[in-house]
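**Student:** Got a predicted model here, sequence first, then my questions.
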Amino acid sequence: MTALWMGIALLGFVTGTFAQGAPPSPVTATTRIEPHSATIGDTVTYTVAVTHAPNFKINPPSPFPHFEKFEFLDQGEKTKQLPDGNVTDEFIFQFRAMEVGYYNIPEVPVHFTAPHPDDPSRSIPGEIQAPKAVVEVRSVLFKDGDPKDIRDIKPIVGAAPPWRRYALYALAGLVGLMFLYFIGRKFFAKPPHRERKPTPVVREPHEVALEELDALAAKQLIEQERCREHHFELSEIFRRYLGALYSVPALDWTTEEIMQNLLMRKNFPEELGQRALEILHRTDWVKFANEESEASVCMENVQAIRRFVEDTVPRRDLSTSHKSPSAAM
């Protein structure tokens, strides 16, 4: 009887049609898009959540064709175990809003494989459609609402006094006063003492990075078991440091794009590139992990970044004032 029920259910969600009153599908999909109303430059998160039996295998969906007007930033996955024994897989995609418009995101197919009702050792393919979603991208000029303070033209009034003549008299008097002022300043006034403006202090990238690491440690996020939140800030500190040190948009690029750019440079140390790649992967793993990481892992990543910054500090020779080979290129 169980095999017959599963056969009917599998046939229903593979073909996309269910008879009225049939048992619910063993695979369901929902979509979520946040925020629903964004402005140019905002990050839009599109999530597809698929709930299924634990012996089903879900393939990640591909919503990219429907986000052509957006810039792809990142993606990740999360798995949740439900009290009824089912499993929910969440596929998270992050995009940056680039063009104003009202976007209807159509249904996105989600492919999966399920055990055969008659022979569990075999599997059969299936497909389910993730529901539609809507997002509106507005201009930053109207972020606080459309302007409502435009007033109509005032009614016509009677003839005014000859203000133009008065304005000419006032302008002539002002010109005469200015002429007298400049004559008196030229012959009688002492030249003002010019104060020397202080030269602005330019801070080195390593100074900024080490200060940001100290500020992050002062928040005590690791002690509060908020390792994922800690690693989002830690990753941005490290990416800002790489961007300032090597002149690359590290905050906007993926890990692979950053390393491809650095490794293509002449005389870039391979050992330094491997360390940077390992740090980027480790911080990304903690950011998108399903569970909070241990405090020891968080501390190791902090120390790894601090050592990387200290090892890439420009070394200056006191006699020649040139950077050493270990400095950033």
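**Tutor:** Yep, it's here.

**Student:** from here on, contacts and neighbour counts on C-alpha atoms
**Tutor:** OK.

**Student:** Could you check what's spatially nearest to Glu127, not counting adjacent residues?
**Tutor:** Residue nearest to Glu127 in three dimensions, not counting chain neighbours: His111, with 4.4 Å by Cα to Cα, 6 or more residues apart in numbering.

**Student:** Helix, strand, or coil at that neighbour?
**Tutor:** For His111, the assignment made with DSSP: H, G, I helix; E, B strand; the rest coil gives strand.

**Student:** Compute the distance between it and Phe187, please.
**Tutor:** 89 Å (Cα to Cα, to the nearest Å).

**Student:** Specify which residue of those two has the higher count of neighbours.
**Tutor:** Remark: of His111 and Phe187, His111 carries more neighbours, 16 against 8, as counted by other Cα atoms under 10 Å.

**Student:** Against that first model, consider the following:
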Amino acid sequence: MLNQLRLIRVVSILSSSPRSINIAAPSISINKLPSNIRPTRSQLLMGSSSYTTSSHSSKLLFRQLFEKESSTYTYLLADVSHPDKPALLVDPVDKTADRDFALVKELGLKLIYAINTHVHADHVTGTGLIKTKDPSVKSVISKSSNAKADLFVEPGDKIYFGDLFLEVRATPGHTVGCVTYVTGEGPDQPQPRMAFTGDALLIRGCGRTDFQVSCLVEVQRCFTSLCIHRQDTNKFIFTLPKDTFVYPAHDYKGFTVSTVGEEMVYNPRLTKDLETFKGIMENLKLAYPKMMDMAVPANMVCGLQDVDGIAKAC
């Protein structure tokens, strides 16, 4: 049964470094390729357009896709150097699940994961619908979200697709279960790195923090999960290299990509001290999300459903 699947945690007993967890599908083998096979900076920038092609001489195929009603970005990543061309989707939306799945097939990819950065309040995830089209696809979400999924990730885990991987970083605040997925560090991984931040870090902003039981606590968690430099760098986005690309789950002004360096300088909220940040977040006076009452309950279960029950659940 899908709900009985467990992550296989691979912990090296020969190293004191953070644990490395491979949740790649068992059929996907790891084949090392020359370190010089990677996308260029310009290729990654071009990938910010929904259907701009990436060079197939590069390991990483990348697409940024948009759902206009909720202004949501969905991201498609694949290791096209691998024989199986394994792929994953980050933050799929139900309304565009058909489009995204068709694109995967057109590009000859094998979709192995549909992952969410958090339990969304403004749209229903497309993960469940995608699983009806291909039940072998595994749904992924953070363990701390308390939602259902095939696989649960925690900070420090690595999600492999072919020879490439995403590292999981905890970025709570918008919700308790928010995580950011960051492309891997190493000579055989794409450079510059890419951070898929969900609603935690937006371009020149950040996600609202009034969804939690204690708003004040979550405001502080949001700030520290993004900004504060400590030894536990797994938690903090601003400890990534400054040229790391920032790809959020939403944008409402037409921006498609930023960098860690830009946000450290120009983000009007996160360039402030903690007390000023608290004041900003406590006085946003944002309207109640119109989709929240439907989206949140659906998203708590849509990461994992049986095929027959998915229509009712979503």
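**Tutor:** That came through, no problem. Because the structure is a prediction, the values reported are computed rather than measured.

**Student:** How close are the two chains, by TM-score?
**Tutor:** Overlay of the two chains. TM-score (TM-score structural alignment, normalised by the length of structure 2): 0.24; 121 aligned residues with a Cα RMSD of 6.2 Å.

**Student:** follow-up on the earlier one: I'd guessed the residue nearest to Glu127 of structure 1 sits against Ile128; true?
**Tutor:** Yes: shown here, His111 of structure 1 and Ile128 form a contact pair, counting by Cα atoms under 8 Å, at 6.6 Å.

**Student:** From Gly126 of structure 1, how far out is Thr51 of structure 1?
**Tutor:** 14 Å.

**Student:** Same drill for those two, tell me which one is more crowded.
**Tutor:** Thr51 (22 against 19).

**Student:** you'd agree the more buried one is up against Asp89?
**Tutor:** Yes: under the contact definition of Cα under 8 Å, Thr51 of structure 1 touches Asp89, with a separation of 6.5 Å.

**Student:** packing partners for the helix or strand containing Leu213 of structure 1?
**Tutor:** Using DSSP states H and E, Leu213 of structure 1 sits within helix 205-218. Applying 3 or more Cα pairs under 8 Å, 6 or more residues apart in numbering; DSSP states H and E, one finds that helix 205-218 of structure 1 contacts helix 227-246, helix 295-311.

**Student:** Buried residues of the longest one, list them for me.
**Tutor:** Neighbour-count burial for helix 227-246 of structure 1, with 16 or more other Cα atoms under 10 Å as criterion, is recorded at 227-228, 230-231, 233-235, 237-245.

**Student:** quick one, that helix and helix 295-311 angle?
**Tutor:** 10 degrees (axes from the mean of the first three to the mean of the last three Cα atoms, to 10 degrees).

**Student:** What's the first helix or strand after helix 227-246 of structure 1?
**Tutor:** helix 255-263.

**Student:** got the angle for that following helix vs helix 227-246?
**Tutor:** Helix 255-263 of structure 1 runs at 30 degrees relative to helix 227-246, counting by the same axes, to 10 degrees.

**Student:** Give me the contacts around stretch 279-289 of structure 1.
**Tutor:** Applying Cα atoms under 8 Å, 6 or more residues apart in numbering, the set of residues contacting stretch 279-289 of structure 1 from outside is 76-78, 227-229, 231-232, 234-235, 255, 292-293, 301, 304-305.

**Student:** Check which helices and strands the helix or strand Thr74 of structure 2 falls within sits against.
**Tutor:** Element membership for Thr74 of structure 2 (DSSP H and E) is strand 72-79. Packing partners of strand 72-79 of structure 2 (3+ Cα pairs under 8 Å, 6+ apart): strand 60-67, strand 86-90.

**Student:** winner for burial among those?
**Tutor:** strand 86-90 (a mean of 24; mean count of other Cα atoms under 10 Å).

**Student:** Give me the angle between that strand and strand 72-79.
**Tutor:** 160 degrees.

**Student:** which other helices and strands contact strand 86-90 of structure 2?
**Tutor:** Contacts defined by 3+ Cα pairs under 8 Å, 6+ apart place strand 86-90 of structure 2 against strand 72-79, strand 110-115, strand 158-161.

**Student:** Show me the one of the ones you listed that comes nearest Leu61 of structure 2.
**Tutor:** strand 72-79 (5.1 Å; Cα to Cα).

**Student:** For Glu262 of structure 2, grab the count of nearby residues.
**Tutor:** 16.

**Student:** Helix, strand, or coil at it?
**Tutor:** helix.

**Student:** With Tyr247 of structure 2 as the reference, measure out to it.
**Tutor:** Using Cα to Cα, Glu262 of structure 2 is found at 13 Å from Tyr247 of structure 2.

**Student:** cool, and Asn299 of structure 2?
**Tutor:** 21 Å.

**Student:** Same check on Ala78 of structure 2?
**Tutor:** Applying Cα to Cα, the value for Ala78 of structure 2 to Tyr247 of structure 2 is 16 Å.

**Student:** Give me the buried positions along the helix ranked longest in structure 1.
**Tutor:** The longest helix of structure 1 (DSSP state H) is helix 163-187. Buried residues in helix 163-187 of structure 1, defined by neighbour count with 16+ other Cα under 10 Å: none.

**Student:** in which helix or strand would I find Thr31 of structure 1?
**Tutor:** Counting by DSSP H and E, Thr31 of structure 1 is part of strand 27-34.

**Student:** list the buried ones in that strand?
**Tutor:** Counting neighbours by 16+ other Cα under 10 Å, strand 27-34 of structure 1 gives 27-29, 31-33 as buried.

**Student:** okay, the residues you listed in a markdown table with distance to Ile279 of structure 1 next?
**Tutor:** Shown next, in a markdown table, are the buried residues of strand 27-34 of structure 1 (distance: Cα to Cα, whole Å):
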| residue | distance to Ile279 of structure 1 |
| --- | --- |
| Val27 | 37 |
| Thr28 | 37 |
| Ala29 | 35 |
| Thr31 | 32 |
| Arg32 | 31 |
| Ile33 | 30 |
